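Chemist: Fold the following and give me the result.
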Amino acid sequence: MTQIEKNSYGSTTANEDVSEFRLRNLSGREVSIITYGGIITEIITPDSDGRMENVALGFDNLEQCEKENPFFGALVGRYGNRIAKGKFALNDTEYTLAINNGENSLHGGLKGFDKVVWKVDEVKESDSFVSLKLSFLSKDMEEGFLGNLKTTVTYTLKSNNSLDILYEATTDKTTIVNLTQHSYFNLSGNFSQTIVDHEVEIDANEFVPVDAILIPVGDLASVEDTPFDFRNAKLVGNAINVHNEQIKLRAGYDYCWVLNNEDKGYRSVAKARHPKSGRMMEVLTDQPGMQFYTGNFLNGTLSVPGGGTFAKRSRFCFKTQHYPDSPNQPQFPSTTLEPGEKYSTKTT
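Modeler: Predicted coordinates for the structure are as follows:
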C-alpha cells in the first residue's frame, strides 16, 4: 500500500525542529524528504534484478545538511542559477542581491530556500499516490529580492513510479522567480563510482554558452557537431574530455540546455540510463531550460552515508528551470512575477 511515514530529523543550530517524511508507493519505491531545505535525502528504486538501492546523493544527518555543500537534493530559490554581479532591474529600479558565487548571486543568495525550514501544509495518501506539500514565506527584500513571496512545493509519488514536483508562488510586489530542485543522481547506486557510463538524451537543439564568470554571453549556440549534442542517447563519457572551450571552462558539463517545444508546455525533455543496473529515469517539464551538471568539482572530501566518499563526476543533475541571468537578458523568457499572478510549474 502507499504510505507516508513521519520521523524526527533533529533540530537546526537555530533550534528549529526538522521532520523527515518517507513516501512509499505500491511497488516499494521510496522517496525521503526533510523539511530543512525541502531536501530529498533518498530515492530508493530497484535495478533490473530487483535489488533496491538509493540513487539520489545526500547525507544521513542534519549536521551535514547545514554545513556548506553542493545543494544536495535541495529546493532552490528564489532564483535558481546565476544572476550577473547580483544585480537586476525591475520597472527602471536596480536591485542588489547577496553575492555568494564569485562576482555573482547563485541559487538565491547566502540563505536561499535550501537553508530554511519549510512548513508542512498537507500530507495526502490514496490508493494511487502519496504527497507532501511544503510552504515557505520569503519576506520582502530577503536576500535582496522584492516582495513577500509565498511559495509552495508539492512532492507526489505515484503508483506508476513517477515523482511529480509542483512549484507554486504568489507575490505582493513585482519580483523575479525561478525555482528548481537540486537532486543529484547516480543510477548505479554506488556513489563512489562515476556517471560517465550513464547514457543521456536531451531534447534540445541549442544550449546557453557562458563567459569566464559563468554568465550567458547573450546568444544561444547550436549543439550540432559539439560535445553538447545529446539529441540521440550517448554515454556521458564520450565527449566530456574533448577539447572545447566551454567544456574546459567547467571541466565537463554544467550548462543550461534550451529545451525543444517549449510551446507545448509539459513534455518529455530528457532521459538517463545506466546500462549495467538497468535503471532509467525520464524528465518531463513545462520549463524552457534544463541545467545538466556532471559533478565536476566533487573532490572526495564529502562522506557517503554507509562509507566511502563522493568522487569527482559521481553524480549528475537535471535541473529544470529558466536560463541563467534571465532578468538581465531581455531576449530570454521572462522570470518576472506580478502581483495577482500565480507562478506554477511542474516537473516529473
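Chemist: make it CA atoms for all contacts and neighbour counts henceforth
Modeler: Noted.
Chemist: so who does Ser303 touch?
Modeler: Going by C-alpha atoms under 8 Å, 6 or more residues apart in numbering, Ser303 touches Thr309, Phe310.
Chemist: how far away is it from Lys124?
Modeler: 34 Å (C-alpha to C-alpha, to the nearest Å).
Chemist: Could you do Glu20 as well?
Modeler: Distance, Glu20 to Lys124, using C-alpha to C-alpha: 15 Å.
Chemist: cool, and Gly218?
Modeler: In terms of C-alpha to C-alpha, Gly218 sits 44 Å off from Lys124.
Chemist: Can you get me a residue count around Lys276?
Modeler: 12 (other C-alpha atoms under 10 Å).
Chemist: same thing with Val130?
Modeler: 22.
Chemist: can I assume Leu106 is in contact with Gly80?
Modeler: Yes: with contact defined as C-alpha atoms under 8 Å, Leu106 and Gly80 form a contacting pair (6.9 Å).
Chemist: So Leu249, which state does it fall into?
Modeler: The local conformation at Leu249, judged by DSSP: H, G, I helix; E, B strand; the rest coil, is helix.
Chemist: Not counting sequence-adjacent ones, nearest residue to it?
Modeler: Leaving aside its chain neighbours, Leu249 sits nearest to Ala212 (7.3 Å; criterion: C-alpha to C-alpha, 6 or more residues apart in numbering).
Chemist: want to put them side by side, so please do this one too:
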Amino acid sequence: MSITKKIFGKMPDGTQVDIYTLKNSNNMSVDILNYGGTIVSILMPDKNGKIADIALGFDDIKRYMENDAYLGALIGRHGNRIEAAEFELNGKVYELVKNDGNNHLHGGKVGFHNVIWNVEIHEENGAEKLVLTHTSPDGEENYPGNLNVKVEYSLSEDNELKLDYNAVSDKDTVVNLTNHAYFNLSGHASGDVLKHQIYINADKFTPVNDECIPTGEIKDVKGTVMDFTKMSSFAEGIASGDEQIVYGLGYDHNWALNTNGNINEVACELYEPQSGRAMQVFTTKPGIQFYTGNHLNENVELIGKNNTVYNKRTGLCLETQFFPNAMKHKNFPSPILKANETYHYVTIYKFLNK
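Modeler: Next comes the predicted model:
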C-alpha cells in the first residue's frame, strides 16, 4: 500500500490543505484530507470490476468549511449527543455549547472536524500508513485536559481501511472519537440508499426520546424495527411509522454490540445487491450508530463531488462509538478517560464483493 500527496486547496488565512491518497493493488483507493482527517472518497470495484466512488464528499475546501453534515470527518472530543450540553465529572459540572437544539453534538463548534491535523507518513512492514495528530488544549469547548490525539489510517491489500484511535489527557476528561463517513455502495451519485441491506451484530439498542437522546434504557431489538440480527432491508423500517423512527426521522440510533470488543468478529455488514459491493465493520468499541442521512440537504443545499446534489438518504453512516449520552447513564459503557491513561480503540471497514 502506498500513499501520495497533493494540494487540495487553501484556507481563508492561506493555510494549505493537502489530500492524501492511500492505494493498494486491488484497484482500491481512499482520499483523506489533513482538514478534519476527512475521508473525501473511496474508490472500489463492483462485482463486475466497475469502479465507483462510494463515499459522499466535496470537491473543494470551501464546501467542507460550510458543511454542517460532517461528511467523512473525524469527530471529537465527543462524538454524538450529550443531553442538555453538560456533564458532571469528579463532582464538577462542565457546560458545553448547545449546537443541536438544547444538546451538544459531535464536539461542538471547534470540533476535530474543523481543524488542520498534523500529518506524517510512516512505513510499517513494507506498507505506508497515514498518521494524523492534534492537540486539543485544556478548556477547549470547556472540556477538561490537554488532549493529545493520534489517528492512524491504513489500507491493506485485503481492502481493509483501518482507523486506529489513540489519545492521552493530562486531566480526567471524556473522549468518544469516531468517523462520520457517509457510504453509498452504489456510488456517491447514485441516489438514495434504500436498496441497501444491513446486518448489525446486536441484540439490543438504546431507545431515544424526541430529541434523539438515549433515555438510558437498553432494549431488546427482537420484534422491533431495530432488529437487524439477520441481513435485511431497512427501507421498510423507515416507512413504518414506528415511534423510534419518528423521533430519529429515520434510523439515527445506537446499537449495543454483541462483539465485546473483539476486533475479529463482524460488528456490522452493509450490502448493496445490484453492485454486489459489501462493507463489513469490525471494532473494539461497544456501540455503533446507524444513521440514514435523515438531515442531508435540510438547511443548506449540499452540492457534492461532480456537482452531485446530496439529498436525504443519499448516504448512511456507521459510527463506532461509546453509547450517546453515556455521562448521564451509569449503566452505559463509560467514555471517561483518566489522566495519563491511554485511550485506544480500532475500527476497520472491510470492502468486498458478493
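Chemist: And the TM-score between them?
Modeler: For these two chains in superposition, a TM-score of 0.96 is obtained (TM-score structural alignment, normalised by the length of structure 1); 346 aligned residues with a C-alpha RMSD of 1.4 Å.
Chemist: which of Gly218 and Lys124 of structure 1 has more neighbours?
Modeler: More crowded of Gly218 of structure 1 and Lys124, by other C-alpha under 10 Å: Gly218, with 17 against 12.
Chemist: Tell me the counterpart of the more buried one in structure 2.
Modeler: Superposed on structure 2 with TM-score structural alignment, Gly218 of structure 1 falls opposite Gly216.
Chemist: need the contact list for that match.
Modeler: Thr206, Pro207, Lys328, His329, Asn331, Phe332.
Chemist: tell me which of these is nearest to Gly101 of structure 2?
Modeler: Lys328 (17.6 Å; C-alpha to C-alpha).
Chemist: related to what we said a few turns ago, what is the neighbour count of the residue nearest to Leu249 of structure 1?
Modeler: 10.
Chemist: any idea how far it is from Phe292 of structure 1?
Modeler: For Ala212 of structure 1 relative to Phe292 of structure 1 (C-alpha to C-alpha), the value is 18 Å.
Chemist: just Gly265 of structure 1 next, same as before
Modeler: Using C-alpha to C-alpha, Gly265 of structure 1 is found at 20 Å from Phe292 of structure 1.
Chemist: which one of the two has more residues nearby?
Modeler: The neighbour comparison of Gly265 of structure 1 against Phe292 (other C-alpha under 10 Å) goes to Phe292, with 19 against 14.
Chemist: Now do the same contact list for the more buried one.
Modeler: Contacts of Phe292 of structure 1 (C-alpha under 8 Å, 6+ apart): Tyr253, Asp254, Tyr255, Cys256, Trp257, Phe316, Cys317, Phe318, Lys319.
Chemist: ok, and the most crowded of those?
Modeler: Going by other C-alpha under 10 Å, Trp257 tops these with 30 neighbours.
Chemist: which one in structure 2 is aligned with that one?
Modeler: Match for Trp257 of structure 1 (TM-score structural alignment): Trp255.
Chemist: Give me the spatial nearest neighbour of that match, chain neighbours excluded.
Modeler: Phe205 (4.1 Å).
Chemist: How many residues are close by the one you found?
Modeler: When counting by other C-alpha under 10 Å, one arrives at 23 neighbours for Phe205 of structure 2.
Chemist: Also Thr294 of structure 1?
Modeler: 27.
Chemist: what do you get for the one 5 residues further on?
Modeler: Close neighbours of Asn299 of structure 1, defined as other C-alpha under 10 Å, add up to 13.
Chemist: Distance of it relative to Ser314 of structure 1?
Modeler: 10 Å.
Chemist: repeat for Val55 of structure 1
Modeler: Counting by C-alpha to C-alpha, the gap from Val55 of structure 1 to Ser314 of structure 1 is 11 Å.
Chemist: more neighbours, the two?
Modeler: A count of neighbours by other C-alpha under 10 Å puts Ser314 above the other of Val55 of structure 1 and Ser314, at 26 against 23.
Chemist: Which of the three states applies to that one?
Modeler: Strictly by three-state DSSP, Ser314 of structure 1 counts as coil.
Chemist: need the contact list for it.
Modeler: Contacts of Ser314 of structure 1 (C-alpha under 8 Å, 6+ apart): Asn186, Phe191, Ser192, Gln193, Thr194, Ile195, Thr294, Gly295, Leu298.
Chemist: The closest residue in space to it that isn't next to it in sequence: neighbour count?
Modeler: Spatial nearest neighbour of Ser314 of structure 1, chain neighbours left out: Thr194 (4.0 Å); criterion: C-alpha to C-alpha, 6+ apart. Thr194 of structure 1 has 21 neighbouring residues, counting by other C-alpha under 10 Å.
Chemist: What lines up with Thr194 of structure 1 in structure 2?
Modeler: By TM-score structural alignment, Thr194 of structure 1 lines up with Asp192.
Chemist: In this model Gly315 seems to touch that match, though I could be wrong.
Modeler: Yes: counting by C-alpha under 8 Å, Asp192 of structure 2 does reach Gly315; the two are 6.7 Å apart.
Chemist: Show me the common contact partners of those two, please.
Modeler: Asn184.
Chemist: can you give me the helices for the stretch 201-350 of structure 2?
Modeler: Residue ranges of the helices in the stretch 201-350 of structure 2, as given by DSSP state H, counting those that start in this stretch, are 235-238, 243-248.
Chemist: Buried residues in the last one, which are they?
Modeler: Buried residues in helix 243-248 of structure 2, counting neighbours by 16 or more other C-alpha atoms under 10 Å, are found at Gln244, Ile245, Val246, Tyr247, Gly248.
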